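[1] Test case, fold it:
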Amino acid sequence: MSVGAVDIFHKIYQPLLFDSFKVPYPNVYRHPSDNPDICRDECLAVLEKKLADHHEEIAAVTVESMMQGAGGMNLMPAGYLSNVEHLCKKYDVLLILDEVATGFGRTGEMFACQHEGVVPDILTIGKGITGGYLPIAATLASEEIYEAFYDDYTKLKTLFHGHSYTGNQLGCAVALANLELFDRDNIVQNVKQKSQLIHDELSTFYELKHVGDIRQLGFMAGIELVADKETKQSFPFDQRVSYNVTLKMRELGMLSRPVGETIVFMPPLCSSKEELRAMIAIMKQAIQSVTEGAAVHANSPK
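    From the prediction side, this is the model:
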């Protein structure tokens, strides 16, 4: 929580949090240039300046791999993550990647960091390891980190941390069964192939008057809604447009949720092409129906 930066989530816990440095995430759609390379390089420059100034007191850099989830479904521009890894090595700082949302085939690779050949020092995983059926999470570490806690028992170097549900047998059994399905059904390759269908279908959303941006990697996508495409102005906060879109989607037979003004699309990895088309059609219908009504309301005289 201390390394997060969303006030609405974290503000109330402020007295409990330790200090951490924050650097900007490369949000290409909201960058003044709209140029992914410029956005990437500016954010990397800020990160390098922070590391150059404070690397002796920084333990690690932590970030979600490739796609930022609850922060707004923001997709990293190409080359950003691999350069973050390079900077961490340059300044001798650990790299911690959060793949709780992006791991286990969600983005078209088993782990999202594989898109850029990145190998973190610590990798956090969960959710997808059981297909979402039971809660299990794990933390993977490099041999170097493992060795830091490995020694004769009398040296007390063990990481004495755990909780009551560690190694839950039923959860582990479900995780093993789920991983067998990954192999049997070639899940990751199927996601990679069907991702193009999602891309093609979602591209038609740009026809809609209030779809500002579409960010997608594999079976993970966000559709950002705006009141005005030219200015990228959002709808008034109190109209809850994206939330109302998800309510309309529910009426039409599909469950999803918004993150701010962005509609989240994360279909089951086993979805067929027909099911994907049906879900995307529902989203499109709901967005068109709700945003056109919201736009009329926003423009009406007080």
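
[2] make it CA atoms for all contacts and neighbour counts henceforth
    Fine.

[3] got the contact list for stretch 52-68?
    Residues from elsewhere that reach stretch 52-68 (CA atoms under 8 Å, 6 or more residues apart in numbering): 3, 51, 73-76, 81, 88, 91-99, 102, 112-113, 217.

[4] Weed out the non-buried ones from those.
    Buried subset of the contacts of stretch 52-68 (neighbour count, 16 or more other CA atoms under 10 Å): 51, 73-76, 81, 88, 93-99, 102, 112-113, 217.

[5] What are the buried residues along the helix or strand where residue 85 lies?
    In this structure, residue 85 is located in helix 80-90 according to DSSP states H and E. By 16+ other CA under 10 Å, the buried positions in helix 80-90 come out as 80, 81, 82, 83, 84, 85, 87, 88.

[6] need the next SSE after that helix, C-terminal direction.
    Next along the chain after helix 80-90, taking DSSP H and E as the criterion, comes strand 94-98.

[7] Which neighbouring elements make contact with that following strand?
    The contact analysis (3 or more CA pairs under 8 Å, 6 or more residues apart in numbering; DSSP states H and E) places strand 94-98 against strand 60-64, helix 80-90, strand 122-126.

[8] okay if I get the ones you listed as a markdown table plus distance to residue 266?
    Shown next, in a markdown table, are the helices and strands packed on strand 94-98 (distance: least, CA to CA, whole Å):
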| stretch | distance to residue 266 |
| --- | --- |
| strand 60-64 | 16 |
| helix 80-90 | 22 |
| strand 122-126 | 15 |
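
[9] what are the ranges of the helices in the stretch 201-302 of the chain?
    241-251, 273-299 (DSSP state H, counting those that start in this stretch).

[10] Would you do the same for the sequence below? I want to compare the two.
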Amino acid sequence: MTSPIWHPFHQHGLGEPIPRVVRAEGAVLHLADGGTLIDGISSWWVTTHGHCHPRIAAAIAEQAGRLDQLIFAGYTHEPAEEVARGLIDLAPRAAGRDPLTHVFYSDSGSTAVEVALKMALGYWHNLALDGLAPPRHRILVLEHGYHGDTIGTMSVGERGVYNQAWSPLLFDVGTIPFPAPGREQRTLDSLEAACAAPEKPAAFIVEPLILGAGGMLIYPAHVLRDMAAICARHDVLFIADEVMTGWGRTGTLFACEQAGVVPDIMAVAKGITGGAIPLAATLATARIFDAHKSTDRARLFYHSSSYTANAIACAAAAANLAIWREEDVPGRIANLSDGIAARLARLADRPAFAHARQLGAIAAIDLNAPDAGYLSDLAPRLRAFFLARGLLLRPLGNTIYLMPPYCLDTDQLDQVFAVLADAGERFGVRS
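    Below is the predicted model:
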């Protein structure tokens, strides 16, 4: 029987198989046909400690029997309060920088970033109403960035085939060139010029240290630090999209920590619940919050969704925060990162591969293959190959990347890299 489901990022006209997953545990997915898959991408970068983690699953079950959902406009509940306090405690801090002090809940990474953009524009709008600053409307973005699939987040992401159908809806932005190796100063000079322009920008948004969907492109921490310093010097709000980079993926809890950066606004999602259930949050400094605080109801922050701060999701997030506080998660990430590094180095020596790169528990390598563009048939063929070999991966064109759960063991890691080596033999150019 034909399924009525319309799957995301899936071209149904190609007739590719859609495996049915019936159970998951740790880093393994169990299929309806009896097969298994190693989840090499944490089911779209969300699963951190492993699927169906007992502590998180228990917290969800317990909360579901106490309070499931509550309107969050003018009401609150303890799981949301606990998670907000925990997020503020764990957020990046640095001397001389205002800390992140307020948490606004939403339900996905896209909406967390959309909220961040609205906060930034609302901040300057309200300052202009008070005669404290001229209005600012322009957003600066980093080349090749990706921030989500809502209208606002598509506007601040890379333009291409994946959003061209909606181009009439997207607003204009100023694009800062990506800090490619050896061209970092070009990026900083471009940002300096944009921030010093007569039409002052409202904010600059970046994925800190690594661009995810843009090809797992990595840039150094000192560039992130310098970009934040330029924004601070010109009073341009600095927005960090930590949706993918947060929760240990880059080797620290948040990527901004590696540069000593405290953003004015920070979006988090994906691993906030350990990947068990949707939840997102946007953190802001006091000045962003205070610009919206007033006795005038017309100046409140107009954003919400029906499931804002869902109690069950917040209970899962609270359990995840407890795991980070009480268990040696950084140690697990370090061990996994070391294991990936050793195997990636061996893979990089093969002529079928190029541009091996790693940041924490994220690794990527490019396959030397003809017709390797984003819309070529290479990625679908690779996906099918990996599926047949018991591995869930979703290459970005010819870029094969890993972002596994932190529970991936040595044998599973060996299996993953053996399959990658075979993929190089099968699809790569070997001379």
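
[11] Give me the TM-score for these two chains.
    Comparison of the two superposed chains (TM-score structural alignment, normalised by the length of the first structure) gives a TM-score of 0.85, and 278 aligned residues with a CA RMSD of 2.1 Å.

[12] out of the buried residues of helix 80-90 of the first structure, who's nearest residue 203 of the first structure?
    Checking these against residue 203 of the first structure by CA to CA gives residue 80 as the nearest, at 23.9 Å.

[13] what's near enough to touch that closest one?
    Shown in contact with residue 80 of the first structure (CA under 8 Å, 6+ apart): 40, 41, 44.

[14] The second structure: which residue goes with that one?
    Residue pairing (TM-score structural alignment): residue 80 of the first structure is matched to residue 223 of the second structure.

[15] ok so, going back, so which of the helices and strands packed on strand 94-98 of the first structure comes closest to residue 242 of the first structure?
    Residue 242 of the first structure lies closest, by CA to CA, to one member of these: strand 60-64, at 23.4 Å.

[16] Which residue range of the second structure does that closest one align onto?
    Strand 60-64 of the first structure maps onto residues 203-207 of the second structure, going by TM-score structural alignment.

[17] Likewise for stretch 271-285 of the first structure?
    Taken onto the second structure by TM-score structural alignment, stretch 271-285 of the first structure occupies residues 408-422 there.

[18] Quick check: buried residues in that stretch?
    Within stretch 408-422 of the second structure, the residues that qualify as buried are 408, 412, 413, 415, 416, 417, 419, 420, 421, counting by 16+ other CA under 10 Å.

[19] Assign a three-state SS to the spatially most central residue of the second structure, would you?
    In the second structure, the residue lying closest to the centroid (CA atoms, centre = their mean) is residue 244, at 1.8 Å. Classification of residue 244 of the second structure using DSSP: H, G, I helix; E, B strand; the rest coil returns coil.

[20] Aligned to it, what sits in the first structure?
    So residue 244 of the second structure corresponds to residue 101, using TM-score structural alignment.

[21] show me where the stretch 201-350 of the second structure has strands.
    Using DSSP state E, counting those that start in this stretch, the strands found in the stretch 201-350 of the second structure span residues 203-206, 210-211, 217-218, 237-241, 265-268, 280-285.

[22] Export the ones you listed as a markdown table, with columns for distance to residue 167 of the second structure.
    Shown next, in a markdown table, are these (distance: least, CA to CA, whole Å):
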| stretch | distance to residue 167 of the second structure |
| --- | --- |
| strand 203-206 | 20 |
| strand 210-211 | 22 |
| strand 217-218 | 25 |
| strand 237-241 | 22 |
| strand 265-268 | 24 |
| strand 280-285 | 26 |
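
[23] Among those strands, which comes closest to residue 81 of the second structure?
    That would be, of those and by CA to CA, strand 280-285, which comes in at 12.5 Å.

[24] For that closest one, give me the average deviation versus the first structure.
    Following superposition, strand 280-285 of the second structure is found to deviate from the first structure by 0.5 Å on average (mean CA distance after the TM-score superposition for the first structure).

[25] whereabouts in the first structure does that strand align?
    With TM-score structural alignment as the criterion, strand 280-285 of the second structure aligns to 137-142.

[26] how close does the closest residue to residue 284 of the second structure other than its chain neighbours sit to residue 254 of the second structure?
    Spatial nearest neighbour of residue 284 of the second structure, chain neighbours left out: residue 265 (4.5 Å); criterion: CA to CA, 6 or more residues apart in numbering. Separation of residue 265 of the second structure from residue 254 of the second structure (CA to CA, to the nearest Å): 13 Å.

[27] of these two, who's got more company?
    More crowded of residue 265 of the second structure and residue 254, by other CA atoms under 10 Å: residue 265, with 28 against 22.

[28] list the contacts for the counterpart of the more buried one in the first structure?
    Alignment note (TM-score structural alignment): residue 265 of the second structure maps to residue 122 of the first structure. By CA under 8 Å, 6+ apart, the residues touching residue 122 of the first structure are 94, 95, 96, 97, 139, 140, 141, 142.

[29] Tell me which of those residues persist in the second structure.
    Contacts conserved in the second structure for those, counting by both residues aligned by TM-score structural alignment, their matches' CA atoms under 8 Å: 94, 95, 96, 97, 139, 140, 141, 142.
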